[in-house]
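Undergrad: what follows is a predicted structure for the sequence shown.
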Amino acid sequence: MGNKFQILLINGPNLNLLGTRETKIYGTETLFQIIKKTKHIAQRLNVELYDFQSNAEHKIVEKIHESKNLKIEFILINPGAFAHTSISIRDALLAIQIPFFEIHISNIFSRENFRSHSWISDISNGIISGFGSDGYIWALHTSVNMLLKKNKYNDK
């Protein structure tokens, strides 16, 4: 494989509490464990995986803005509750025009009604919801496949 792909993993509010927070819904893996496992797989896939977590909406927006300058090629985002409330995260993702997947550990469509609407789902390249931490790995693999296909067709 040629150059490393640059992928950014963003985690939103309360995900820093994974492992202890509502374990029947979110499991017992910590965010640190999920990121470590995802980075290990990223390394094998020739991906430079950057990670960022914040409970502050404006910090996530700023990181999304910054991703353009960092030459990020794909974003994996678990916006947490901001999926259901944040127009500013939506606008930031639209502004930078970097493809992204929306990830949720729980199945947001089988929970409270307010969780079934996400402000970013309709502009995402895909949604992975309800598969626990495996969703991060699937998003990583699929984003790499998309980048490989894009590069293959752009090289012709």
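TA: Structure's in. What do you need? Residues are numbered from 1 along each chain as shown.
Undergrad: can we go C-alpha only for contacts and neighbour counts from here?
TA: Noted.
Undergrad: how about whichever helix in the chain runs longest: buried residues?
TA: In the chain, with assignment by DSSP state H, the single longest helix is helix 134-154. By neighbour count with 16 or more other C-alpha atoms under 10 Å, helix 134-154 contains the buried residues 134-137, 139-140, 143-144.
Undergrad: let me know the closest of the residues you listed to Phe109.
TA: Distance to Phe109 across the buried residues of helix 134-154 (C-alpha to C-alpha) is lowest for Gly135, with 15.2 Å.
Undergrad: tell me which element the residue nearest to the closest one when sequence neighbours are not counted is part of?
TA: Spatial nearest neighbour of Gly135, excluding adjacent residues (C-alpha to C-alpha, 6 or more residues apart in numbering): Ile128 at 5.8 Å. Per DSSP states H and E: Ile128 is located in strand 126-129.
Undergrad: quick one: that strand to chain centroid distance?
TA: Per C-alpha atoms, centre = their mean, to the nearest Å, the displacement of strand 126-129 from the mean C-alpha position of its chain is 9 Å.
Undergrad: who touches that strand?
TA: 100-108, 121, 135, 139 (C-alpha atoms under 8 Å, 6 or more residues apart in numbering).
Undergrad: and of those, the nearest to Ser86?
TA: For those, the nearest to Ser86 is Ser121 (11.8 Å; C-alpha to C-alpha).
Undergrad: for comparison:
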Amino acid sequence: MKKVLMLHGINHNMFGKRDPVQYGRITLDEIDEKMRELGKELEVEVISFQTNHEGAMVERIHQAFLENVDAVVINAGAWTHYSYGLRDALAILTVPIVEVHMSNIHAREEFRHYSVFAEIAKGQISGFGLDSYLIGLRAAVGAIE
């Protein structure tokens, strides 16, 4: 069975509590459950990981390389806009990377309009809440095939 790694970044453990205007009331556990359900439909295993520590995220990406995951869906949160360390770790991977965001990052503060991952990602989906994740998973599976 193909494996898709879902990477959740900084502050995502607070989904459902923080800024419901931007992020809604859905929790990270609920997002992961919906991703696993869709994964079953698409016949892929979805492995989720969340951390608030950049080094831990880099190490999980390195582990993904060694595990030969088939694709990565990532919402790195604020790290999207400045973490060249995460970008360099992701660039080690030779699989499709799909960047997702709950909110429309292009309709928010100017610093959120730029992604350091854009050049290495297959594509970016933003502004659709939970659906950003589900569309991202579908896109990742499509890119594998």
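TA: Ah, there it is. These numbers were taken from a predicted model, which means no experiment stands behind them.
Undergrad: returning to what we had before: can you check which part of structure 2 the strand holding Ile128 of structure 1 sits on?
TA: The aligned range for strand 126-129 of structure 1 in structure 2 is 123-126, by TM-score structural alignment.
Undergrad: how big is the offset of the matching stretch relative to structure 1?
TA: For stretch 123-126 of structure 2, the mean deviation from structure 1 after alignment is 0.4 Å (mean C-alpha distance after the TM-score superposition for structure 1).
Undergrad: just tell me what Ala76 of structure 2 corresponds to in structure 1.
TA: Match for Ala76 of structure 2 (TM-score structural alignment): Pro79.
Undergrad: how about Asp19 of structure 2?
TA: Checking TM-score structural alignment: Asp19 of structure 2 goes with Glu22.
Undergrad: return the set of buried residues in stretch 90-107 of structure 1.
TA: 90, 92-93, 98-107.
Undergrad: next: stretch 17-36 of structure 2.
TA: 23-25, 27-28, 31-32, 34-36.
Undergrad: from those, pick the one nearest His62 of structure 2.
TA: Relative to His62 of structure 2, and with distances defined as C-alpha to C-alpha, the nearest of these is Asp32, at 21.3 Å.
Undergrad: double-check that the closest one belongs to a helix.
TA: Yes - under DSSP: H, G, I helix; E, B strand; the rest coil, Asp32 of structure 2 sits within a helix.
Undergrad: hmm, Phe49 and it touching each other?
TA: No - using C-alpha atoms under 8 Å, Asp32 of structure 2 makes no contact with Phe49, being 9.3 Å away.
Undergrad: can you find the partner of Ser103 of structure 2 in structure 1?
TA: By TM-score structural alignment, Ser103 of structure 2 lines up with Ser106.
Undergrad: ok, now how distant is that match from Phe74 of structure 1?
TA: 22 Å (C-alpha to C-alpha, to the nearest Å).
Undergrad: equivalent analysis for Leu31 of structure 1, please.
TA: Counting by C-alpha to C-alpha, the gap from Leu31 of structure 1 to Phe74 of structure 1 is 20 Å.
Undergrad: what does Ile35 of structure 1 correspond to in structure 2?
TA: Checking TM-score structural alignment: Ile35 of structure 1 goes with Asp32.
Undergrad: so what's that match up against?
TA: Ser48.
Undergrad: what's the answer for Ala42 of structure 1, then?
TA: 48-49, 140.
Undergrad: I'd like to know how far Gly123 of structure 2 sits from Gln22 of structure 2.
TA: Taking C-alpha to C-alpha, one finds Gly123 of structure 2 at 21 Å from Gln22 of structure 2.
Undergrad: just the helices in structure 2 please.
TA: 20-23, 28-42, 54-67, 84-92, 130-144.
Undergrad: tell me how far the aligned residue in structure 2 for Glu66 of structure 1 lies from Ile125 of structure 2.
TA: Structural alignment (TM-score structural alignment) places Glu66 of structure 1 against Gln63 in structure 2. Distance, Gln63 of structure 2 to Ile125 of structure 2, using C-alpha to C-alpha: 25 Å.
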